[in-house]
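> 3D model of this:
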Amino acid sequence: MEKGKLYLIPTYLSSTNNGDNITNAVKNVIRTTTYYLVENIRTARRYLSSLQLGLDIETIHFEPMDKRFDEQALPALFKPLLAGVNMGILSEAGLPAIADPGNLAVRYAHEQDIEVVCLEGASSIILGLISSGLNGQQFTFHGYLPIDPVLREKKIRTMEQIALSSGYSQVFMETPYRNQQLLTALTKILKPDTVLAIGADLTGQEQYSRSKKVSVWKKTFFKLDKIPCTFSIGIY
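This next block holds a predicted model:
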């Protein structure tokens, strides 16, 4: 029996996005997909409904795949795929499998020789980097930084050392409600001449990208509370 395909389906980056931000190719896949692995069921249902594709949401099957996900559940979840039914992965924002557990499903799909299909969509990581003016040829993405203040400071200093010695841009992110706290920590820990770039609400109606030396950031009030952001540090 021919196996189904696993589609990596993009979602909105900003709460102000709408269906115009999603390509027709993505919408066509969504029209015919009834099984999903999702980071958040409520967000996934709201996203599919917002596309106004005439879907009957109650007939669509969602399985949660959040940070508490146990990959031992994958064999059971993949039964539709092995039976020839296509399945999609939805992140809470942007592209799946980056800074979310979707990579576990993708890895398992490869192990089972299931075709993985990437669909075009926005990535806050790439958008934040290309709008920063920092090195886009060599960079490292670190995901979310440690919550513990001591470990976070150690991580920030390590990233800065790598950026200054190698020229590689260092890209990372934080949960929106901790963005302001992170910005304060960055301006205290980083050297004055290190460049800090922030991409906020990317693709949204209030999106902005700022790239300045830390010495300038210290003199600038920038409100980031509850706004999705990416951060990059490096040198010019």
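
> please count neighbours and contacts with C-alpha atoms only from this point.
Noted.

> neighbours around Y47, how many?
18 (other C-alpha atoms under 10 Å).

> state the distance from the residue lying closest to I233 once chain neighbours are set aside to H110.
The shortest distance from I233 to any non-neighbouring residue, by C-alpha to C-alpha, 6 or more residues apart in numbering, is to L196 (4.6 Å). Applying C-alpha to C-alpha, to the nearest Å, the value for L196 to H110 is 37 Å.

> S169 now?
30 Å.

> looking at those two, which has the bigger crowd around it?
S169 (25 against 12).

> wait, is Y36 part of a helix?
No. Under DSSP: H, G, I helix; E, B strand; the rest coil, Y36 sits outside any helix and is assigned strand.

> count of residues packed around it?
Counted with other C-alpha under 10 Å, Y36 comes out at 24.

> over to L6?
By other C-alpha under 10 Å, 25 other residues sit near L6.

> isn't it up against P80?
No. Contact criterion C-alpha atoms under 8 Å: L6 and P80 do not qualify, at 10.5 Å.

> let's see this one next, to set against the first:
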Amino acid sequence: MAAPVSVEARLAYVLQHFRLAYDNVSAVSIGYAATQPAIEIKDGAGDFFRQDQPYPPAPNWREWQGTDVPFFFDAAPEASLIEIKPGRATINADIISAAFYLLSGWQEFYSDGRDRHGRFPYAASVQKQHGFVALPVVNYYFDVLKTAIEHVTGQAVLPRYWAEKAPFAAFISHDIDNLRSAWKAPAKAALQQRQPAKFGQLLWRHLTEADAWDNLENVAAAMAPYGAKSTFFILPAHQPGVDGTPNADYE
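So this is what the prediction gives:
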């Protein structure tokens, strides 16, 4: 059974992430109708977060800033996305519940879909189902909320930046599954094509030279001129796992 996630918990979780994305956010009440906030979010989730269903109803697509965006838990699809009055704003799609659903990985936790490694597969995701894998949906939800906050407070809400005003940062990593196997595919092809000379050449190169994939120092050197460092994830075993999953081809 699902552990119920209250309205208050969802709201706190999403607003915490919102404040990680934006700087100098003025204090303003944000919530659902029962609390009579300055920025009211229409409740569209109902009992969804008291259950263990992995997928909500299909999203309603709305245009925001020239882009079609899927809004889950859209409480009033016929109404304007934002209704503005002096000192108040109403957001008619439940962007808090929708952002919580996507940020928390709810579908990954409650879906039975798993690949051979026990991981939640992309093919089972709402991103795949509704075709928005390349769209930063939660960022658009946050932009809707930012617009409402700016109206109510009369103050600009600015995005947070990384060092030296960089708009984004990258974590560069490498999964080192194989270091010694670059030669295998062309060698197999040579055998299938009955090219023994080419096969022998590839085998000799494998026995006497470093494999093309054995290039970790080259990778690190390629990053150095940019002042960047890579994180390398090394497999700790080269024997197959108990479920037959292949591990490293190196010790």
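
> any chance you could compute the TM-score here?
The TM-score (TM-score structural alignment, normalised by the length of the first structure) is 0.28; 109 aligned residues with a C-alpha RMSD of 5.7 Å.

> and the helices in the first structure?
Using DSSP state H, the helices found in the first structure span residues 24-31, 41-50, 74-77, 79-82, 102-111, 124-130, 149-166, 179-189, 214-217.

> just the stretch 51-200 of the second structure next, same as before
Secondary structure of the stretch 51-200 of the second structure by DSSP state H, counting those that start in this stretch: the helices cover 95-104, 106-110, 126-130, 137-153, 184-192, 196-208.

> most packed of these?
helix 95-104 (a mean of 22; mean count of other C-alpha atoms under 10 Å).

> adding distance to E40 of the second structure, write the helices of the stretch 51-200 of the second structure out as a markdown table.
Formatted as a markdown table, the helices of the stretch 51-200 of the second structure follow (distance: least, C-alpha to C-alpha, whole Å):
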| stretch | distance to E40 of the second structure |
| --- | --- |
| helix 95-104 | 11 |
| helix 106-110 | 24 |
| helix 126-130 | 26 |
| helix 137-153 | 10 |
| helix 184-192 | 59 |
| helix 196-208 | 66 |
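
> to I39 of the second structure, which of the ones you listed lies closest?
Proximity to I39 of the second structure, assessed across the helices of the stretch 51-200 of the second structure by C-alpha to C-alpha, is greatest for helix 137-153 (6.9 Å).

> and that closest one, what does it pack against?
Applying 3 or more C-alpha pairs under 8 Å, 6 or more residues apart in numbering; DSSP states H and E, we find helix 137-153 of the second structure packed against strand 39-41, strand 67-71, strand 82-85, strand 88-91, helix 95-104.

> next, format those as a markdown table and append distance to M223 of the second structure.
As requested, those are exported to a markdown table (distance: least, C-alpha to C-alpha, whole Å):
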| stretch | distance to M223 of the second structure |
| --- | --- |
| strand 39-41 | 45 |
| strand 67-71 | 35 |
| strand 82-85 | 45 |
| strand 88-91 | 45 |
| helix 95-104 | 31 |
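
> out of those, which is closest to V14 of the second structure?
Nearest to V14 of the second structure, of those and by C-alpha to C-alpha, is helix 95-104 at 6.0 Å.

> show me what the closest one is packed up against.
Short answer (3+ C-alpha pairs under 8 Å, 6+ apart): helix 95-104 of the second structure packs on helix 7-21, helix 137-153.

> could you redo the last one with a cut-off of 7 Å?
Other helices and strands packing on helix 95-104 of the second structure, by 3 or more C-alpha pairs under 7 Å, 6 or more residues apart in numbering; DSSP states H and E, are helix 7-21.

> got the buried residues for the helix it packs on?
By neighbour count on 16 or more other C-alpha atoms under 10 Å, the buried set for helix 7-21 of the second structure is 7, 10-11, 13-15, 18.

> list the helices and strands whichever helix or strand comes after that helix packs on?
Downstream of helix 7-21 of the second structure, the next assigned helix or strand under DSSP states H and E is strand 22-23. Counting contacts by 3+ C-alpha pairs under 7 Å, 6+ apart, strand 22-23 of the second structure packs against strand 158-159.

> 10 Å instead?
Using 3 or more C-alpha pairs under 10 Å, 6 or more residues apart in numbering; DSSP states H and E, the elements in contact with strand 22-23 of the second structure are helix 137-153, strand 158-159.

> contacting residues around the closest residue in space to D175 of the second structure that isn't next to it in sequence?
Among residues not flanking D175 of the second structure along the chain, F233 sits closest, at 4.9 Å (C-alpha to C-alpha, 6+ apart). Residues counted as contacts of F233 of the second structure (C-alpha atoms under 10 Å, 6 or more residues apart in numbering) are 173-177.

> same thing but 8 Å
Counting by C-alpha atoms under 8 Å, 6 or more residues apart in numbering, F233 of the second structure touches 173-176.

> any of those residues buried? List them.
I176.

> tabulate the contacts of F233 of the second structure (a markdown table), appending distance to P70 of the second structure.
Formatted as a markdown table, the contacts of F233 of the second structure follow (distance: C-alpha to C-alpha, whole Å):
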| residue | distance to P70 of the second structure |
| --- | --- |
| S173 | 31 |
| H174 | 33 |
| D175 | 33 |
| I176 | 36 |
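
> surely F233 of the second structure is in a strand?
Yes. The assignment for F233 of the second structure (three-state DSSP) places it in a strand.

> okay, now the residue nearest to I233 of the first structure: neighbour count?
Around L196 of the first structure there are 27 residues (other C-alpha under 10 Å).

> skipping adjacent residues, who's closest to A200 of the first structure in space?
C229 (4.4 Å).

> ok, G128 of the first structure next?
G128 of the first structure sits nearest to G199 (C-alpha to C-alpha, 6+ apart), 4.9 Å away.

> my guess is the one you found meets N179, correct?
No. The pair G199 of the first structure / N179 is not scored as a contact, 11.5 Å apart, by C-alpha under 8 Å.

> more neighbours, those two?
Each of G199 of the first structure and N179 has its neighbours counted (other C-alpha under 10 Å); G199 has more, 26 against 21.

> now do that one against W217 of the first structure, distance only.
Between G199 of the first structure and W217 of the first structure the computed distance is 14 Å (C-alpha to C-alpha).

> before we move on, what about L48 of the first structure?
Distance, L48 of the first structure to W217 of the first structure, using C-alpha to C-alpha: 39 Å.
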